[in-house]
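# sequence isn't available, so here's the structure alone:
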């Protein structure tokens, strides 16, 4: 066993021992579920605002319904809205609301919902959804229980956007369920929003139906699961996987969500050698993606990527793969090595590529693999912390909905300094197009430009894992990587 593995295994054992000493056993009552969310940064839970960490998003979605929500399988389902219709041109969404109340007992009305939506869309112009919400033109209340949202241009995934946790509505601090805040003594505890029915009372099914929620570092979360102090762990990422392996978590309990998103190296600085797109192409060619991905335990199905937009969203007839995609790894190495020899002969030595990565065991594995691949072709790499100056930063983000637009918008000049104005123009044309076929083709054209620009080096699909026992009620892996708390205790969102 190498020193890195030994260090992390020993750290895991130490954390587990501490938690075992203080762990409280809990009953097997499926109406009482303890959940911990992995957070690399601050784990404070605050469901208010626009820049929510994962644990805060989880709490907001539990307490504050939007018009629609997501179920345990990642499907859009009714929440405040009982049903909806979409106009043929995709520019009007009309929602009919349930007869519902806020948690202070006041009635949910279309007028108030419309006002809250206008306020929320305005706030979210400073969030990760800033480009998506800009498509909204007008929100009006039509009757006491009908709300219409009018768009500037069609957004085929608008319902998925409305189902994001940030779209949950609070009225003066009051949500409309499906859960309500019960206690904040040690951890956040959420209980059922409504009163149990008479049938439930008669069957004695109303007793203590709740879910507790906390956020913490990966090592503590995994150790807490091993100690039997929680039933569900959420929001694990690739760089935490060595901890899962060191803890001996059963492969049956480790759940991998089939998410879509971006996992790769995004250029944030391009000086000297790296200012030339053809040189950045050498970096993309040199990395042996299958070998890199098989270095991680427990994820044999991890898929590599050579392009920006997932194949499922491709437009027929447009090839957005790089020109070298069909070359063998051996031929790619020979080509890259020859390119480097020519460059050094005429321009001199090349500084190491500076890569910003998380401070975690999995990130160390990733870096060593990339560094080894670069050295094979005459390059080198240097690692710095995630918040330090670098040439590239690891990008590890899940797409909130199934649209080519989201993937491309991450590489516009508003998002990153290493960008391509022509691609930005093409994306803007696509955004403004009302014909969906034309829109899709323009997005595909923009991807072709960005693939050739190499301001992003795709490596794989993102990894998102959870830990939950087999048969855990209300839990399912899904393409959104989202796991609602209310389903864990058998309470529907509406």
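In hand now; what should we look at? Note that this is a predicted model, so its numbers are computed, not measured.

# make it CA atoms for all contacts and neighbour counts henceforth
Will do.

# quick one: contacts of the host helix or strand of residue 117?
Taking DSSP states H and E as the definition, one finds residue 117 inside helix 110-123. Here helix 110-123 makes contact (C-alpha atoms under 8 Å, 6 or more residues apart in numbering) with 50, 97, 133, 139-147, 167, 169-171.

# can you pick the most crowded of those?
Taking other C-alpha atoms under 10 Å as the neighbour criterion, residue 169 ranks highest of these with 27 neighbours.

# pull the distance from stretch 129-144 to the chain's centre.
Relative to its chain's centre, stretch 129-144 lies at 23 Å (C-alpha atoms, centre = their mean, to the nearest Å).

# need the three-state assignment for the nearest residue to residue 188 once chain neighbours are set aside.
Leaving aside its chain neighbours, residue 188 sits nearest to residue 213 (5.1 Å; criterion: C-alpha to C-alpha, 6 or more residues apart in numbering). Counting by DSSP: H, G, I helix; E, B strand; the rest coil, the backbone at residue 213 sits in strand.

# try it against this one:
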């Protein structure tokens, strides 16, 4: 009997040990995250890779669930005045990651910091609906305390707006409207986001950051909703090369990719059908023209010619091939309560479109004997390169344009594009910060920090201002459509296609919503189940 019991005891002991190890094992989500983050300061960051990280490290007044629906964040409830111009937010008991209380004053400081020109925020325009925000951001009002936001007590924040803003609740989900830890910012200056200095208020906190290698965030034990967070750790890998990202996934090194190579979609559909996630995405892929310098300054016919010479059907069918839709105007389909503008050239067949492009090209001063020589800049990426090569070939074949393709690493690319000193034509993409046409059109306001084309049109600005004051949603949509028509017909940009998200996700990653048109995917709602 003894000889029979001993193996049983050993087996039971081993089983208990394995179970204990499983129970104690960390639950880790490994995310491919595109480019190395430019910044993880909520008020200065820009780009999707940065937003993915910030959404885990911080939380605004309003949050988003796994499908992108608005849910209470730090604010547990709120009221909106009858005229739509005053929002009162009631904050829950929440803490910073260092255990100190999070108060309404931290939101006041964050918002003031966002519009203060000294901060250098590229997204200060997002807060322009707030009273005096634009005046402060443009330097006409020097006192940031004049911004229309105040803390009436530690748990109450009141925002006064310039006019009714139907999308305001969606707007404050953006990182620009996150709270900022005043003590940490003032003590450490620009170094406050380093792992040893940072203080955040989200479901995760920064543990370590090895530039161009990985950024690690761990579950915050100070987060108000920590019991809902199932992951112990999230690791973000900056992998600009989509093939490398895919190969790391196939090798089991990442659990979800940032993106996938366009030329591998057919193979992935055949071999990774259940892991390939393709869904609608509220965004536009486009090429911008720098209208502040030659050759595109004061030459709308040239900009129009190059726009018409792009065969979007070929790009979406042959180059990208994941279900993207050709885009002829900047606002994508799928916007709530909005029917976007479609220009006349979208209905022309290919031959008629090219014929018109050639005529415009000649009228702009170019031809066989005087071909346009243009630099086309894109950020380092296999997918961006393939699209740029295709567009350059179309410009060459249809018009005789000689295109010099140049690529730059993400951080350098952003700075080059923003400065406008070297760029001529450049690759860009815009993802809606909230589900409203205004989120796309405001990019081209004359003073917008992200207006990389340098487009200036006072009539366009006036239409956006008018839309900001209009309470009738039907009339507001009509005003925005007029603005979109004006922008489209001025050709500061050439829309190429409406985005879809396309990535690989391991079957054991749970909580990944199939449809999330904003692709705002907080790690808070995901977990590992092996």
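Received it, and whenever you're ready, just let me know what you need. Bear in mind that the values here come from a model prediction, so they are computed numbers and not experimental data.

# for the two chains, what TM-score is obtained?
Here the TM-score for the pair of chains, by TM-score structural alignment, normalised by the length of structure 1, is 0.78; 453 aligned residues with a C-alpha RMSD of 3.9 Å.

# what comes up buried for the helix holding residue 117 of structure 1?
Within helix 110-123 of structure 1, the residues that count as buried by 16 or more other C-alpha atoms under 10 Å are 110, 111, 113, 114, 116, 117, 118, 120, 121.

# export these to JSON lines and tack on distance to residue 180 of structure 1?
Converted to JSON lines, those look like this (distance: C-alpha to C-alpha, whole Å):
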{"residue": "110", "distance to residue 180 of structure 1": "22"}
{"residue": "111", "distance to residue 180 of structure 1": "23"}
{"residue": "113", "distance to residue 180 of structure 1": "19"}
{"residue": "114", "distance to residue 180 of structure 1": "22"}
{"residue": "116", "distance to residue 180 of structure 1": "19"}
{"residue": "117", "distance to residue 180 of structure 1": "21"}
{"residue": "118", "distance to residue 180 of structure 1": "24"}
{"residue": "120", "distance to residue 180 of structure 1": "21"}
{"residue": "121", "distance to residue 180 of structure 1": "24"}
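
# residues contacting the most centrally placed residue in structure 1?
Nearest residue to the geometric centre of structure 1 (C-alpha atoms, centre = their mean): residue 398, 3.1 Å. Residue 398 of structure 1 is in contact with 259, 260, 261, 262, 462, 480, counting by C-alpha under 8 Å, 6+ apart.

# of those residues, which belong to strands?
Using DSSP state E, the members of the contacts of residue 398 of structure 1 that fall in strands are 261, 262.

# tell me the two of the contacts of residue 398 of structure 1 that are most distant?
262 and 480 (13.4 Å; C-alpha to C-alpha).

# what residues are shared contacts of the two?
The contact sets of residue 262 of structure 1 and residue 480 overlap at 398, 399 (C-alpha under 8 Å, 6+ apart).

# could you check which of these two has the larger neighbour count?
A direct count of neighbours by other C-alpha under 10 Å for residue 262 of structure 1 and residue 480 places residue 262 higher, at 28 against 24.

# contacts only, for the more buried one.
By C-alpha under 8 Å, 6+ apart, the contact set of residue 262 of structure 1 is 308, 395, 396, 397, 398, 399, 407, 458, 460, 461, 462.

# next, count neighbours for the equivalent of residue 491 of structure 2 over in structure 1.
With TM-score structural alignment as the criterion, residue 491 of structure 2 lines up with residue 454 in structure 1. The number of residues packed near residue 454 of structure 1 is 25, by other C-alpha under 10 Å.

# what's the answer for residue 511 of structure 2, then?
Residues near residue 511 of structure 2, counting by other C-alpha under 10 Å: 16.

# go on, residue 307 of structure 1?
Residues lying near residue 307 of structure 1 (other C-alpha under 10 Å) number 21.

# could you do the one 3 residues further on as well?
With neighbours defined by other C-alpha under 10 Å, the count for residue 310 of structure 1 comes to 17.

# setting aside sequence neighbours, what's the nearest residue to it?
Among residues not flanking residue 310 of structure 1 along the chain, residue 260 sits closest, at 7.4 Å (C-alpha to C-alpha, 6+ apart).
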